[in-house]
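Colleague: Quick check, what structure comes out for this input:
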Amino acid sequence: MFNRIALFLATNLAVLVLASVVMSLLGVNPNQMSGLLVMAAIFGFGGSLISLLLSKTMALRATGAHVIEQPRNDAEQWLVTTVQRQAQAAGIGMPQVAIYDAPEINAFATGANRNNALVAVSTGLLRAMDRDEAEAVLGHEVSHVANGDMVTMALLQGVLNTFVIVLARVVGGIIDGYLSGNRSENSGRGFAYYIIVMVLEVVFGLFATMIAMWFSRRREFRADAGGASLAGRHKMIAALERLNAQHAQSTLPAQVEAFGIAGGVGQGLKRLFLSHPPLEVRIAALRNSQSTVV
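Modeller: Here you go, the predicted model:
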């Protein structure tokens, strides 16, 4: 985890330094730029890292999930045993295992540490899936944890947030200066500048979301491949086909929806903002894979 954080921070710092040089060449005050970069990094990373650190607590509260401390029945015992076996195979610490009440077939994983994560399944999944299919879904979620996807997504979001804040204010300053006839800096920013920045943050934020969701969709293919490796490709395909046959809308809260097994429903431009590829595309990718253990 710490190597991943260091890499993302170093990458973000390097790009921001380059942005600072470019903006200086464009005539942006370097003192203002330095303060802006610091402010943007604090606000850009602050929210995403805090959300990551609190992700398990927030997910449990939002879904009302019950963590299995002592299995109360055969189904709970099977869940714990299966996750334990898959976690050992994936080389991670044993996640907490939980069940939450929801009608649809779904599951999610979250947590700031691959050795202290949470894997939860819906009651709808337990009712609708057989154990082979459920095993594949658990393998998919354990793979999310093993791949460090929660940390990676949080850091990527932090980088994107930082750029949105910086670019909106730099471009907003240029536009405001042009519209105001390049008034002197001593006169301060006009009201129009703040309106321009707000509009630009929305526009740049949409592009940032598309980038984050593109990465999230790539991440789902890796988790599907991981689930196929842990449980068997035919089981992972069967689980996705079962999901494809249901038409229920996900009830997962926004903070964990990207880490659910289900998703990818949308047409046209909406697909650019989906966290999951369409299920039929995921199924085809597994069918065409020749490297997954069956």
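Colleague: contacts and neighbour counts: CA atoms only from here.
Modeller: Noted.
Colleague: quick one, strands of the stretch 51-200 of the chain?
Modeller: 66-67, 96-100, 107-110, 118-122 (DSSP state E, counting those that start in this stretch).
Colleague: this one next, for a side-by-side:
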Amino acid sequence: MNRIFLFLATNLAVMFVFGIFASIVMPLLGIQSDGLGGLFLICLLFGMGGSFISLQLSKWLAKRSVNGQVINDSNERQAQDLVRRVQKLADNAGIPMPELMVYHSQDVNAFATGPSKNNALVAVSSGLLNKMSDQEVDAVLAHEISHVANGDMVTLTLIQGVMNTFVMFFAHIVTGIIDNFFRNSQGEGGLGFFVRFIVVSVLQTIFGIGASIIVNWFSRKREYAADKGAANLVGAASMIAALERLKGGVESDLEGEMVAFGIKGKLGLFATHPSLDDRIQALR
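Modeller: Have a look, this model is predicted:
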């Protein structure tokens, strides 16, 4: 329930901020929304702006979504050992030490998020720490460190923002065409405000499904690159062993955008991750 509340609250905040900008600030600047240029600008603001606000809030949302504990300054011996191992991996990857968080879950998983390489979070589940060997844990950590070093969070945000922009833009264009079809020669009639809103929403959902296929294709490519980065840091054999271990785990219980950043994702038509077998084969 907390995850749903945080997701809705974030999106409502984004809509509120950009709604004010579109309805008040843009007219003051002389920017009109009735032409294609004005429409595209509004869609760009909502699409890119929403994605980057989500990116800036990603660490905050992640911490509250999984109720994890940041252990960078922990005095516990086991936590200190884990921090030292992550620090070594971060140094070898050429990035600052990220925040390290452990969250309680039987799911054998981990993820990385954050707005930049200098402000990142790496999180691991208690299930992963309990069920994997130190060598396998290091491989998973190296995979997440590689996500940070590769700038995957920003890259995926840019791609998602571009897709959001065009989804909204074309949804409004098609709705305008439908609206004009129902108008008479005097320009009267049309869909009306509420019907137009429904049509736009339906079209955004349909176009959004197609856009998600493109975003998830990039996400799968990014997983191969992170596996390769981990192999460079700890050796291909260790990364293969970690992926083999993941085969026996339960399905990921991460939700929302964090699914794409986990060490394993939910597979299917809109998979954010390649299959574990494909990843192992690529490493071999």
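Colleague: picking that back up, and the strands of the stretch 51-200 of the first structure, which is most packed in?
Modeller: strand 107-110 (a mean of 30; mean count of other C-alpha atoms under 10 Å).
Colleague: so it aligns onto which residues of the second structure?
Modeller: Aligned using TM-score structural alignment, strand 107-110 of the first structure spans residues 110-113 in the second structure.
Colleague: with the first structure superposed, average distance for the matching stretch?
Modeller: Comparison of stretch 110-113 of the second structure with the first structure after fitting gives an average deviation of 0.6 Å (mean C-alpha distance after the TM-score superposition for the first structure).
Colleague: got the contact list for that stretch?
Modeller: Under the contact criterion C-alpha atoms under 8 Å, 6 or more residues apart in numbering, stretch 110-113 of the second structure has outside partners 58-59, 62, 120-125, 128, 140-141, 144-145, 147-148, 153, 258, 261-263.
Colleague: try stretch 188-196 of the first structure
Modeller: Taking C-alpha under 8 Å, 6+ apart as the rule, stretch 188-196 of the first structure contacts 172-173, 175-176.
Colleague: and what of stretch 120-140 of the first structure?
Modeller: So stretch 120-140 of the first structure is in contact with 65, 82-83, 86, 97-109, 119, 223-228, 230-232, 235-236, 238-239, 242, 261, going by C-alpha under 8 Å, 6+ apart.
Colleague: how about a cut-off of 7 Å?
Modeller: Residues external to stretch 120-140 of the first structure that are found in contact with it (C-alpha atoms under 7 Å, 6 or more residues apart in numbering): 83, 86, 97-109, 223-224, 226-228, 230-231, 235-236, 238-239, 261.
Colleague: Among those residues, which lie within helices?
Modeller: 83, 86, 223-224, 226-228, 230-231, 235-236, 238-239 (DSSP state H).
Colleague: Top of the residues you listed by number of neighbours, please.
Modeller: In terms of neighbour count, residue 236 stands highest of these at 30 neighbours, by other C-alpha atoms under 10 Å.
Colleague: hang on, that one packs against residue 227?
Modeller: Yes: using C-alpha atoms under 7 Å, residue 236 of the first structure is in contact with residue 227, at 6.4 Å.
Colleague: circling back to that earlier point, turn the contacts of stretch 188-196 of the first structure into CSV, columns for neighbour count and distance to residue 184 of the first structure.
Modeller: CSV is the format used below for the contacts of stretch 188-196 of the first structure (neighbours: other C-alpha atoms under 10 Å; distance: C-alpha to C-alpha, whole Å):
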residue, neighbour count, distance to residue 184 of the first structure
172, 22, 16
173, 21, 12
175, 17, 14
176, 22, 12
